[in-house]
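Novice: just coords:
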């Protein structure tokens, strides 16, 4: 590879890294907008600390857990060592076809923190900050890199007779976060007043413009999330991924629009916003494998699924203030299965491999999340006291209001 092409590839990977980093601002805005004003500082605090936590843990252990080297090929677990140990030729094509060691690390580190950010939204408005950050430390530092290694690090899912396929992480990133989210929300219990006398009471978010801004930031960043996963600046491949990503997101918006209107007889902006995200999550596993029409179908179905996912979780009284479980878990599973149904890899063998990947990662993440959350619940507790929840986490956990001019004066 020429030095010029190597530089171009490396530059595109760094641009993609910046786009994925911007997604954390999108998550912060979306989660803050879809929750109540009295918990805004708490949401913003978590979404500021999680990327920092993710980058640090990924540097010291996560990266070498996820990419332990050829000695652990086909396995379940391996550790290349602690910290970033520079390989020979780290700054040349001797390390990789298209980018440097540091670019490889920082791009992957941006993905690592996303899983815990997904959990943040589902447990919002009633979880203690300290236990949540401790869970995030373990989830980002240990759980995510281990299941990531199973595919992207050359583990057993990559050595199946028909290898499991997850291009940019419908399962490895999004459903990993979704499994943690559903266990956290279940063990926490619903917010006060959410379910009364067998009925579900809507608790509307306080700032829909902010939530909309967050979704567009996420959509924008997703071009780096999927486009960077090409792992080069290959014109044809990156262009295809950009198109399939945009098509699926757009179709997801309409899938959610039609499904929510049929269900609620109203044009619900929150459902359409989650429909966009549903389309994005759904296409992420196979964005490089799909034709335009297949991307539209996958995104549209994702948009429908997210609406009925929200309804289903409400029926079983798992309270998810932002719809993160439906978006990231339900649509992450759908998008991963879609690789075996549509696109260049479609077939029975691929579909079975996709199922194996979904189930094995799901079992591990559920077990890991349950053990950590349950241990915290039985020791230091994971839920704030009732009085603090009613008054708001901002003033009780942080000693400040996000909107002091509008706060109730004593």
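Specialist: Sure, I can see it. Just so we're clear, the structure is a prediction, and the values are computed from it rather than from any experiment.

Novice: rest of the way, CA atoms for contacts and neighbours
Specialist: OK.

Novice: Pull the contacting residues for the closest residue to residue 175 other than its chain neighbours.
Specialist: Counting by Cα to Cα, 6 or more residues apart in numbering, residue 329 is the residue found nearest to residue 175 once chain neighbours are left out, at 4.3 Å. Listed by Cα atoms under 8 Å, 6 or more residues apart in numbering, the contact set of residue 329 reads 171, 174-179.

Novice: Among these, which are located in helices?
Specialist: If you go by DSSP state H, the contacts of residue 329 have 176-179 in helices.

Novice: Highest neighbour count among the residues you listed?
Specialist: Highest neighbour count within those: residue 176, with 32 neighbours (other Cα atoms under 10 Å).

Novice: Tell me how far that one lies from residue 257.
Specialist: 27 Å (Cα to Cα, to the nearest Å).

Novice: Check residue 244 too.
Specialist: 20 Å.

Novice: hold the first one in mind and look at this next one:
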């Protein structure tokens, strides 16, 4: 910037633009979540997937503005616009927009696990609680105003603070482990397991699934690179590490799944999820390995979940986000070390402690919230509604109305 101080009005504006562009890229990822789910569920549940994710996004926007962001960072926007703009061109409120996109990932992740048999409004309610209360509370302990409460513990026990640059654990692991209680309480879809035997339900649309993966992958560079927060802190290493982890995931899935297109496109996402935590401190080759391992975890983890454990997690969000997000937290402690070409400043012990704390936090919250909803309003469609499909049962229209008329 030709020596210009980033505290000047132009510097402030540059930071606002930088964050805003990142926010728009991550916002676009929610279209990726939608198409990934639409391509995976049956035709009779495609409209529901689109409406769910857009509604969850809208509700998350409101609750994170009013409750979540103030919990996480101690900043409220219930004041005059002049004060919101302040002297930094409204950087804080743009930061809210960017971090909202992370918070809204939580209900979007869960949506894929509970697809095809969940009631609409109870899930919207759960998403609101997670985006407005649960997620911001953990966010505050790792990135926000209450960092010292937990990070000091990790540092004293493990020798360093817990490092999660762009949310392998804070976002993805939390989302995936929150989804597991919902999937378990809901139970499998009708016909998925009959008399102990597995009857896989085929996906409806490979092109939509692939489109969802591509949209997510492109938006992910906003997710990771713009996590720098300020233009002067941008890192080319983060961009290339994200790329290398993605292709590592694709190539590993290609081999491990024997060319299965569903696994190949989810393999890209597995790599990107895993590299978020350490994308700023790993060597690019380590990022490639991290992504490849993540993809292998998903290919075999999905099979174990569905066929051995008989957990009907429609999009495999527990292994993809929960387990692989946890792997990303640990990978930062391994490949971020100077001995393996990383920048250092991390320890495996601290990464393990932070990762385990996220798992425990998510499971407690997931079982509590979904348990209460299940016992009160119920969270599963009745058999007739599930058989007819969520599109007609909830929205009174199918994805292909002309076909319905015929």
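Specialist: Now that the structure is in, tell me what you want to look at. These numbers come from a predicted model, not from an experiment.

Novice: In the contacts of residue 329 of the first structure, find the pair that's most separated.
Specialist: Pairwise distances across those peak at 9.9 Å for 171 and 179 (criterion: Cα to Cα).

Novice: Need the counterpart of residue 115 of the second structure in the first structure.
Specialist: Aligned by TM-score structural alignment, residue 115 of the second structure pairs with residue 124 of the first structure.

Novice: What's residue 20 of the first structure aligned with over in the second structure?
Specialist: Match for residue 20 of the first structure (TM-score structural alignment): residue 26.

Novice: Against residue 227 of the second structure, how distant is that match?
Specialist: According to Cα to Cα, residue 26 of the second structure and residue 227 of the second structure sit 11 Å apart.

Novice: higher neighbour count, these two?
Specialist: residue 26 (29 against 25).

Novice: how big's the offset between the helix or strand where that one lies and the first structure?
Specialist: Per DSSP states H and E, residue 26 of the second structure falls inside helix 9-40. Compared with the first structure after fitting, helix 9-40 of the second structure deviates on average by 1.1 Å (mean Cα distance after the TM-score superposition for the first structure).

Novice: In that helix, which residues are buried?
Specialist: 11-40 (16 or more other Cα atoms under 10 Å).

Novice: Stretch 79-89 of the second structure now?
Specialist: Buried residues in stretch 79-89 of the second structure, counted by 16+ other Cα under 10 Å: 84, 88-89.

Novice: re the thing from before, for the match of residue 20 of the first structure, give me its contacts.
Specialist: Counted by Cα under 8 Å, 6+ apart, residue 26 of the second structure has contacts 98, 101-102, 219-220, 222-223.

Novice: Tabulate those in JSON lines, adding columns for neighbour count and distance to residue 342 of the second structure.
Specialist: Below are these laid out as JSON lines (neighbours: other Cα atoms under 10 Å; distance: Cα to Cα, whole Å):
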{"residue": "98", "neighbour count": "25", "distance to residue 342 of the second structure": "27"}
{"residue": "101", "neighbour count": "24", "distance to residue 342 of the second structure": "28"}
{"residue": "102", "neighbour count": "21", "distance to residue 342 of the second structure": "26"}
{"residue": "219", "neighbour count": "21", "distance to residue 342 of the second structure": "25"}
{"residue": "220", "neighbour count": "25", "distance to residue 342 of the second structure": "22"}
{"residue": "222", "neighbour count": "25", "distance to residue 342 of the second structure": "22"}
{"residue": "223", "neighbour count": "28", "distance to residue 342 of the second structure": "21"}
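
Novice: Can you tell me which of the residues you listed is nearest residue 364 of the second structure?
Specialist: residue 102 (20.6 Å).

Novice: before we move on, back to that, just to check, the match of residue 115 of the second structure is in contact with residue 43?
Specialist: Yes. Counting by Cα atoms under 8 Å, residue 43 is a contact partner of residue 124 of the first structure at 7.2 Å.

Novice: Kindly state which residue of the second structure is aligned to residue 323 of the first structure.
Specialist: Checking TM-score structural alignment: residue 323 of the first structure goes with residue 316.

Novice: whoops, residue 46 of the first structure was the one
Specialist: By TM-score structural alignment, residue 46 of the first structure lines up with residue 52.

Novice: and the helix or strand encompassing that match, what does it pack onto?
Specialist: If you go by DSSP H and E, residue 52 of the second structure is part of helix 46-63. With contacts taken as 3 or more Cα pairs under 8 Å, 6 or more residues apart in numbering; DSSP states H and E, helix 46-63 of the second structure sits against helix 9-40, helix 91-103, helix 105-113, helix 120-129.

Novice: and for the following helix or strand past that helix, what are the contacting residues?
Specialist: Next helix or strand after helix 46-63 of the second structure toward the C-terminus (DSSP H and E): helix 69-73. Identification of contacts with helix 69-73 of the second structure by Cα under 8 Å, 6+ apart yields 75-76, 96, 100, 133, 136-141, 143-146.

Novice: Give me the subset of the residues you listed that lies in strands.
Specialist: Judged by DSSP state E, these include no members of strands.

Novice: Show me which of those residues are buried.
Specialist: Here, 16+ other Cα under 10 Å leaves 75-76, 96, 100, 133, 136-141, 143-146 buried among those.
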